[in-house]
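Asker: coords please:
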Amino acid sequence: MKRYAYLVPVLFVIAFGGCRKEYEAPLPYTFTNSPGSGRFSPAVRQAIEGIYVVSDGSTQFGNEVALKWSYLLEGTDSTHYLSVFTGLDAAYFNLEGSSQTDSLVMNGYWRKLVNADIGLAHLVVQAKHNGRLQAFTGNLPVGDTLVIKGLYGSGKAAPTRPLTLQYIRPLNRKPFNIMAHRSGGRTSDLLPASENSVAIVKLASRLGATGVEMDVRYTKDGVPVLYHDNTLNLRLIQKSGLTGSLESYTYKQLSAFVRLINGEKIPTLEEALEAVVYNTGLKFVWLDTKYIGPMDPIQAIQQKYLQKAKQAGRDLNIVIGLPTTDALDSYKALKNKENTPILCELDTAITRSVGAGIWAPRWTLGPQTDEVLAMKAQGRTVYVWTLDEPTFIEEFINQNQFDGILSNYSPVVAFYHYTEQ
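Answerer: Take a look at the predicted model:
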């Protein structure tokens, strides 16, 4: 099949690709993680979500932004976070509401993924009534408009530059999966948690994801864990003295001696899925087959956590990916394939032959409109991977054929999806 003849802009490749970056972007703000929502009741949060036009701050963050809430569960406590997705330099905000004041105050940080730019933000939710700003009480009379106004800064310095956002329309609510690569994002993009860690799984929704892709390998003693690369290397782990393939070591050895870049342990697949089910609102998990070997243990874990999600009242789909003919053979070797959702990255004929409910071609093959429509007409879902370049993310979303995009830059996908009209 003919490849999509796209010429990705050189500057974007330099900014978004390549080896591990030699700079840092430490978070300037520490979240309190206090449960509850203070004055940010469900009705207030619902009113705040939407598309806003940017006046003060547009040169830094673009002309439009999308605001979307997410949550993190810890037992019976829930903490809500507001994300702001922008169309400029892959920037996003992570904010939390303050329950210590009488106003609807939000504090947090902003970050640009194309560089190390980061800073603090302090914003207040207000209502514009007859051209004048006043406190927003949760009720918005006809004719009034929500305005979020405040300050942003650079680094850890106190915010001093004005930022004004004015509500213009609701979020696009068409069904669409925004899937974050490597369980939430790449270590090399200086996120506040390492790729394929439990911490990044818990962060993924705040980065725009509705689902995650996890890279699954086996340890020497057969424990399924999350890890992307073929070797233990300084791109992903702190210096430990261990080298070679992850498969050369037992889980006990890895737990004792290896830490990911941000200090986390390499998690088991079960630990990661436990976090998805009981801590997040994620709706989709794509288990990427990086291992060589039998699929039975992965199938057993998949079915275990599908059942746990069902018991918890969660709308969650966990699928096993088939990216290669080796993975395909491992799937075919399963004695019982019932209750085993799969995703096939191979051609349409193979996808049909194994009865996969999801087809996932790589984005460089292009829109493949005829193939996509044919697969969807047969009741299949179609995703595309791994798409990072904003121009083509916007194009693929506007074509409105795919059901979701897998990306290292879920904030970018979130912006173009939610702002699409």
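Asker: only C-alpha atoms for contact and neighbour calcs from this point on.
Answerer: Noted.
Asker: what segments of this structure are helices?
Answerer: Listed in chain order, the helices of the chain (DSSP state H) span 10-16, 42-48, 58-61, 198-203, 251-257, 269-279, 296-311, 325-332, 348-353, 369-377, 390-399, 410-419.
Asker: any idea of the angle the longest one forms with helix 269-279?
Answerer: Inter-element angle recorded for helix 296-311 and helix 269-279: 10 degrees (by axes from the mean of the first three to the mean of the last three Cα atoms, to 10 degrees).
Asker: including mean neighbour count, could the helices of the chain go into CSV?
Answerer: Shown next, in CSV, are those (neighbours: other Cα atoms under 10 Å):
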stretch, mean neighbour count
helix 10-16, 13
helix 42-48, 15
helix 58-61, 16
helix 198-203, 24
helix 251-257, 15
helix 269-279, 20
helix 296-311, 17
helix 325-332, 17
helix 348-353, 14
helix 369-377, 15
helix 390-399, 16
helix 410-419, 27
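Asker: for the comparison step, fold the sequence that follows:
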Amino acid sequence: MKIYAHRGVASLYPENTLVAFQAAARMKCDGIELDVQLTKDGVPVVIHDETLDRTTDGTGWVKDFVYEELRKFNASYKFGEQFGHCPIPTLEEVCNFISHTSITLNIELKNEIVSYPTLEEKVYDLIHSYKLKDQVVISSFNHESLKHFRSITKDVQTAVLTENTIENTVDYILNLGASGYHPNFSTVTRELVKELDRCRIAVRPYTVNEPQVMQKFRDWGVESVITDYPQLMFTEPLR
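Answerer: I've put the predicted structure just below:
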């Protein structure tokens, strides 16, 4: 079973920062999950919330700042002086980092609340520029955005991200041209895993933070899990 570090190693490092992604690489995680939005001047940046308030020492909407303004905010302020000043990274900085590794990058398009025209195109351009098409999975709660991304390219994997159970799951995923399913872990059943596996659809539940749940999914043959605690996979005695 593969391990994706959710927003980097978010349990130990400032989420969605380069130090968190570098930690995931040191832990030899198979993948990194992150979130992408656009600044006021159209720069793809890596941050989960649509506002700055929870994860940085700034306040306001990401979309209302140009990137040079965003760089001034500290994404590690909750950690005191432990990591110094960690700016909100650009997706390009992350792509450059990933291009020197074998890590898979799960890019979540954060556009279900704020509409970001051209987000899909800008993300694809960076994937193409850094030759990462075989190292990237695109996901989103906005399934129209996934459909739009598939209209741009069919060379990059996409995955349906969902909080709730989807009826006729296989048909729904295939109709979107996706090859992956990223459900809330609490909605996953053994039967669903078997069904999706038969159709060669990769199941990557989020956010799996309990060792016993990780072990259950491993026993079920789940392809990957997305977790805040990848370190548990290396320190907990799994069967």
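Asker: next, the TM-score between them, please.
Answerer: Overlay of the two chains. TM-score (TM-score structural alignment, normalised by the length of structure 2): 0.83; 221 aligned residues with a Cα RMSD of 2.2 Å.
Asker: for Y218 of structure 1, which of the helices of structure 1 is the nearest?
Answerer: Among those, the nearest to Y218 of structure 1 by Cα to Cα is helix 251-257 (8.9 Å).
Asker: who's in contact with the closest one?
Answerer: The contact list for helix 251-257 of structure 1 (Cα atoms under 8 Å, 6 or more residues apart in numbering) reads T219, K220, D221, V223, S240, L242, K265, I266.
Asker: how about the fourth one, nearest residue that isn't a chain neighbour?
Answerer: Computed as Cα to Cα, 6 or more residues apart in numbering, the closest residue to V223 of structure 1 that is not its neighbour in sequence is Y251, at 6.5 Å.
Asker: same deal with the third one?
Answerer: Taking Cα to Cα, 6+ apart, and ignoring the residues beside it in sequence, D221 of structure 1 has T250 as its nearest neighbour in space, at 5.3 Å.
Asker: neighbours around the counterpart of that neighbour in structure 2, how many?
Answerer: Matched to structure 2 by TM-score structural alignment, T250 of structure 1 sits across from V66. A count of neighbours around V66 of structure 2, defined by other Cα atoms under 10 Å, yields 15.
Asker: dump the residue contacts of V66 of structure 2.
Answerer: Residues near V66 of structure 2 by Cα under 8 Å, 6+ apart: T39, K40, D41, G42, V43.
Asker: among those residues, which are in strands?
Answerer: Per DSSP state E, strands hold no members of the contacts of V66 of structure 2.
Asker: buried subset of those residues, written for ChimeraX?
Answerer: Paste this into ChimeraX to select the buried members of the contacts of V66 of structure 2, with burial taken from 16 or more other Cα atoms under 10 Å:
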select :39,40,42,43
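Asker: most widely separated two among the contacts of V66 of structure 2?
Answerer: K40 and V43, at 7.5 Å, using Cα to Cα across these.
Asker: sorry, back to before: and of the helices of structure 1, who's closest to W363 of structure 1?
Answerer: Nearest to W363 of structure 1 among the helices of structure 1 is helix 390-399 (9.1 Å), distances taken as Cα to Cα.
Asker: so which other helices or strands are in contact with that closest one?
Answerer: Helices and strands touching helix 390-399 of structure 1, by 3 or more Cα pairs under 8 Å, 6 or more residues apart in numbering; DSSP states H and E, are helix 410-419.
Asker: what's the angle between the helix it packs on and helix 390-399?
Answerer: Using the same axes, to 10 degrees: helix 410-419 of structure 1 against helix 390-399 is 30 degrees.
Asker: quick revisit: what distance do you get for the residue nearest to D221 of structure 1 to L242 of structure 1?
Answerer: As judged by Cα to Cα, to the nearest Å, T250 of structure 1 and L242 of structure 1 stand 12 Å apart.
Asker: how about A327 of structure 1?
Answerer: 28 Å.
Asker: ok, now L191 of structure 1?
Answerer: Taking Cα to Cα, one finds L191 of structure 1 at 24 Å from L242 of structure 1.
Asker: more neighbours, those two?
Answerer: Higher neighbour count among L191 of structure 1 and L242: L191, with 21 against 17, using other Cα under 10 Å.
Asker: how close does that one get to V225 of structure 1?
Answerer: If you measure L191 of structure 1 against V225 of structure 1 using Cα to Cα, the figure is 21 Å.
Asker: got it, and N196 of structure 1?
Answerer: Applying Cα to Cα, the value for N196 of structure 1 to V225 of structure 1 is 9 Å.
Asker: these two: which is more packed in?
Answerer: The neighbour count for N196 of structure 1 versus V225, taken as other Cα under 10 Å, is higher for N196 (33 against 24).
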